[in-house]
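J.: Next come a sequence and a model predicted from it.
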Amino acid sequence: MLEKLPNAAETPSLEASLEKATDQAFKARATFEYQQVRKWVGSRVNLDEARILDFGCGQGVPAASFALRHPKARVLGVDIEPVPEQQLSNLLNKQIGCGIPSNVSYRTLSLTALSDEKFDLIYAWSVFEHVKEDKMIKIFSTLKSHLAERGILFVCCNPLYFSPHGSHLYKYFKSPWHHLLLTLDELREGVVSGDLLASETREWQQFLQLNRLTAQDIMGRASGAGLKRLRHHLTKTDLSPPPRLARLYDNEVLTTKELVAIFE
């Protein structure tokens, strides 16, 4: 079992180390995501002593960053795929000089396995674009059941499917709305090479499994699960949809690239 190192104290040196991190993807997940969540929930949740659930924690970086900044908090990251903890520990050591903090843990499980655990903050960053439409209300309902009294659910969906880069296939296509303009065969040819690389196959499957929900659809599913929306913000693109798409889709849907919302 991977040995966890003691927590790094919440000091200017930690923030300085994060600021100096050279891996930009790590920096975005460890700093930008944390700052955005804190900006939205900081006045409602005492993060210093909170029970925090990272729903869809991916490689585990954001959960670790919460735990590092708030040593008295208890942080749990869950995902359908196992978190590569040795790889995460190596990344943390390389980027900021510490290992996985002792107040964070990771599980590979369904939400039903959380039993009766309650959390003061649950956050889901770029998760609900991937949730199947017929399961979304059930998942929102389950998350609601794990919120403590006065607990907050933070949701960020970016990019939304109908937005310029809603395919999540950023590195393969540079033109906006490519997934709405090209045929499925043309898209696949642009992603999957003759070598059938595992990463390409995985990213193609991820695209195929994206839901087609709008920001309003997602907020509606949350309301359908009994969650009360406290605040939300829609971020727009500066790009103008091509005329062909403008004739087929609502402009609001095409130009809304991100939804951020909090619920109780």
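T.: Structure's in. What do you need? Numbers count the residues shown, from 1 in each chain.
J.: contacts and neighbour counts: CA atoms only from here.
T.: Noted.
J.: And for stretch 173-190, what's in contact with it?
T.: F162, S163, P164, H165, G166, S167, Y172, W204, P241, L245 (C-alpha atoms under 8 Å, 6 or more residues apart in numbering).
J.: Could you tell me which of those count as buried?
T.: Buried by 16 or more other C-alpha atoms under 10 Å: F162, S163, P164, H165, G166, S167, W204, P241, out of these.
J.: And for L114, the neighbour number?
T.: For L114, the neighbour count with other C-alpha atoms under 10 Å is 13.
J.: follow-up on the earlier one: and the buried ones among the contacts of stretch 173-190, which two are furthest apart?
T.: W204 and P241 (24.0 Å; C-alpha to C-alpha).
J.: And the strands in the stretch 51-200 of the chain?
T.: Counting by DSSP state E, counting those that start in this stretch, the stretch 51-200 of the chain has strands at residues 51-55, 74-79, 104-108, 119-125, 147-157.
J.: Packing partners of the second one?
T.: When contacts are defined as 3 or more C-alpha pairs under 8 Å, 6 or more residues apart in numbering; DSSP states H and E, strand 74-79 packs onto strand 51-55, helix 61-69, strand 104-108.
J.: Quick check: the gap between the residue nearest to N90 when sequence neighbours are not counted and E10.
T.: Nearest residue to N90, sequence neighbours excluded (C-alpha to C-alpha, 6 or more residues apart in numbering): G99, at 7.2 Å. Distance, G99 to E10, by C-alpha to C-alpha, to the nearest Å: 15 Å.
J.: Between those two, tell me which one has more neighbours.
T.: Using other C-alpha under 10 Å as the criterion, G99 and E10 rank with G99 on top: 23 against 14.
J.: so who does that one touch?
T.: Counting by C-alpha under 8 Å, 6+ apart, G99 has contacts K4, L5, P6, S89, N90, L92, N93.
J.: I'd like the distance between the residue nearest to N90 and V61.
T.: 11 Å.
J.: So which residues of the stretch 1-150 of the chain form helices?
T.: For the stretch 1-150 of the chain, helices defined by DSSP state H, counting those that start in this stretch occupy the ranges 12-19, 24-27, 33-41, 61-69, 85-96, 133-145.
J.: Can you say which of those is packed in most?
T.: For the helices of the stretch 1-150 of the chain, ranked by mean neighbour count under the definition mean count of other C-alpha atoms under 10 Å, the leader is helix 61-69 at a mean of 26.
J.: try this one next to it:
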Amino acid sequence: MKWMLKLQERISGLAPWDAQKITDEWFRAHFEYAADVVHQWMDGVLDMRTARFLNFGCGDGITDLSLVLRHGATAIHGVDIRREYAKLPRIAREQLGMARLPSALTFETIRPGASLAGKRALVDGIMSWSTFEHVQRDQLAPILADLHACLRPGGYFFLQIEPLFYSPYGSHLRRYDEVPWHHLLASEDELWQVIQNHDGPIDAAEVDFGFADFGVDGYKRFVFKEYQALNRLTADELVAFAQEAGFRLERQERRNVEREIPALLLESYPREWVLNNEIMLLLRKE
């Protein structure tokens, strides 16, 4: 029970952990890089040690675990439509030698589009890492409005998307296809054929802990369906949706790639779209 775990932590502290044990590159990227970015954006405006956080689209919870262990967060509630976070106790044991998760972490499975407002106390901060490109377009406005209602006045929301759809690898298929902008130049049938024909290792940093659940062929089908469901948001659209939901834009950073753009693309898409790979926003509720 949670109260027993909290009591144990008061007496003996958090379970020991050792980052030197990390061998998985997906884990390393989310435990180190992703958590550090969230901390850099949020720590200047909120006290990580006292703030209550909501992670919308928490995935496997690795970033949340790191924010507790490495950056002092004491209350993070992660929500997701999948239960990848259920693997976290095993992952933490294998990658950190950690016997139990911190009591600061709680997780919840939600239905797509389900309202969160009013079900828990208002939070001080919300974070979302590479999630909003997967939200159905007609759900963007209501979900952002709902998250606005979950945040206390004066609270902050860090929102990141990478890669954006029109960027070189915005298909999220780079595990199998290294041709930049291929999703904008080829048909779906041609893309699927490339994925089907792929035979060989996948970049270790791109293999999440759900891979084993699907198997090689099942994972190919899964990521292709994810590609087909992408909402194709641009950075400008994301900012507009957030502001329409009532958030004030405090800070933004757009990261572009440096590549020669095929002439054919520029006939159909603005240069900014095809070069803009990532957007990071810091939003505030008045």
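T.: Now that the structure is in, tell me what you want to look at. These figures come from a predicted structure and were not determined experimentally.
J.: What does the superposition give as a TM-score?
T.: Here the TM-score for the pair of chains, by TM-score structural alignment, normalised by the length of the first structure, is 0.90; 259 aligned residues with a C-alpha RMSD of 2.6 Å.
J.: center of the second structure, which residue is that?
T.: For the second structure, the residue nearest the mean C-alpha position is W129 (2.6 Å; C-alpha atoms, centre = their mean).
J.: how about the lengthiest helix in the second structure: buried residues?
T.: In terms of residue count, the longest helix belonging to the second structure (DSSP state H) is helix 211-229. Neighbour counts over helix 211-229 of the second structure (16+ other C-alpha under 10 Å) mark Y219, K220, R221, V223, F224, Y227 as buried.
J.: Roughly how far does F107 of the second structure sit from D217 of the second structure?
T.: From F107 of the second structure to D217 of the second structure the distance is 29 Å (C-alpha to C-alpha).
J.: Please render the helices of the stretch 1-150 of the first structure as a markdown table that adds distance to N211 of the first structure to the earlier fields.
T.: Output for these, formatted as a markdown table (distance: least, C-alpha to C-alpha, whole Å):
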| stretch | distance to N211 of the first structure |
| --- | --- |
| helix 12-19 | 34 |
| helix 24-27 | 25 |
| helix 33-41 | 23 |
| helix 61-69 | 24 |
| helix 85-96 | 29 |
| helix 133-145 | 6 |
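J.: Those: which one's closest to V260 of the first structure?
T.: Here helix 33-41 is closest among the helices of the stretch 1-150 of the first structure (C-alpha to C-alpha), at 9.1 Å.
J.: angle of the closest one against strand 147-157?
T.: Orientation check (axes from the mean of the first three to the mean of the last three C-alpha atoms, to 10 degrees): helix 33-41 of the first structure against strand 147-157 gives 120 degrees.
J.: what about the nearest residue to R83 of the second structure once chain neighbours are set aside, how many neighbours?
T.: Residue nearest to R83 of the second structure in three dimensions, not counting chain neighbours: T109, with 6.3 Å by C-alpha to C-alpha, 6+ apart. Residues lying near T109 of the second structure (other C-alpha under 10 Å) number 16.
J.: For T109 of the second structure, give me its contacts.
T.: Neighbours of T109 of the second structure in contact, by C-alpha under 8 Å, 6+ apart: V79, D80, I81, R82, R83.
J.: Using PyMOL, make a named selection holding only the buried ones among those.
T.: Applied in PyMOL, the following selects the buried portion of the contacts of T109 of the second structure according to 16+ other C-alpha under 10 Å:
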select buried, resi 79+80+81+82+83
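J.: any idea which of the contacts of T109 of the second structure is closest to L282 of the second structure?
T.: V79 (19.7 Å).
J.: Might one say that the closest one is in contact with F56?
T.: Yes: counting by C-alpha atoms under 8 Å, F56 is a contact partner of V79 of the second structure at 5.4 Å.
J.: Check the alignment and tell me where F107 of the second structure lands in the first structure.
T.: Matched by TM-score structural alignment, F107 of the second structure corresponds to Y106 in the first structure.
J.: and its match, how far is that from L254 of the first structure?
T.: 36 Å.
J.: S145 of the first structure now?
T.: Taking C-alpha to C-alpha, one finds S145 of the first structure at 33 Å from L254 of the first structure.
J.: try T235 of the first structure
T.: T235 of the first structure is 12 Å from L254 of the first structure, by C-alpha to C-alpha.
J.: do A73 of the first structure as well
T.: 39 Å.
J.: same thing with A25 of the first structure?
T.: 27 Å.
J.: now do L53 of the first structure
T.: For L53 of the first structure relative to L254 of the first structure (C-alpha to C-alpha), the value is 31 Å.
J.: Could you do E203 of the first structure as well?
T.: Distance from E203 of the first structure to L254 of the first structure, by C-alpha to C-alpha: 22 Å.
J.: what's the farthest-apart pair in the contacts of G99 of the first structure?
T.: Pairwise distances among the contacts of G99 of the first structure were taken by C-alpha to C-alpha; the largest, 14.9 Å, belongs to P6 and N90.
J.: nearest residue to Q95 of the second structure other than its sequence neighbours?
T.: According to C-alpha to C-alpha, 6+ apart, the nearest residue to Q95 of the second structure is I22 (4.6 Å).
J.: what does stretch 245-259 of the first structure correspond to over in the second structure?
T.: Against the second structure, stretch 245-259 of the first structure falls on residues 265-279 (TM-score structural alignment).
J.: what's the span of the matching stretch from first residue to last?
T.: So stretch 265-279 of the second structure: terminal residues 21 Å apart, C-alpha to C-alpha.
J.: Which positions in that stretch come out as buried?
T.: W273, V274, L275, N276, N277, E278, I279.
J.: Mind putting those residues into TSV with secondary structure and distance to R49 of the second structure?
T.: Compiled in TSV, those are given as follows (DSSP: H, G, I helix; E, B strand; the rest coil; distance: C-alpha to C-alpha, whole Å):
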residue	secondary structure	distance to R49 of the second structure
W273	helix	38
V274	helix	39
L275	helix	37
N276	strand	34
N277	strand	32
E278	strand	28
I279	strand	26
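J.: Name the nearest of these relative to A242 of the second structure.
T.: Distances from A242 of the second structure to these, taken by C-alpha to C-alpha, are shortest for I279, at 12.9 Å.
J.: and the gap between the closest one and L159 of the second structure?
T.: Taken as C-alpha to C-alpha, the span from I279 of the second structure to L159 of the second structure is 8 Å.
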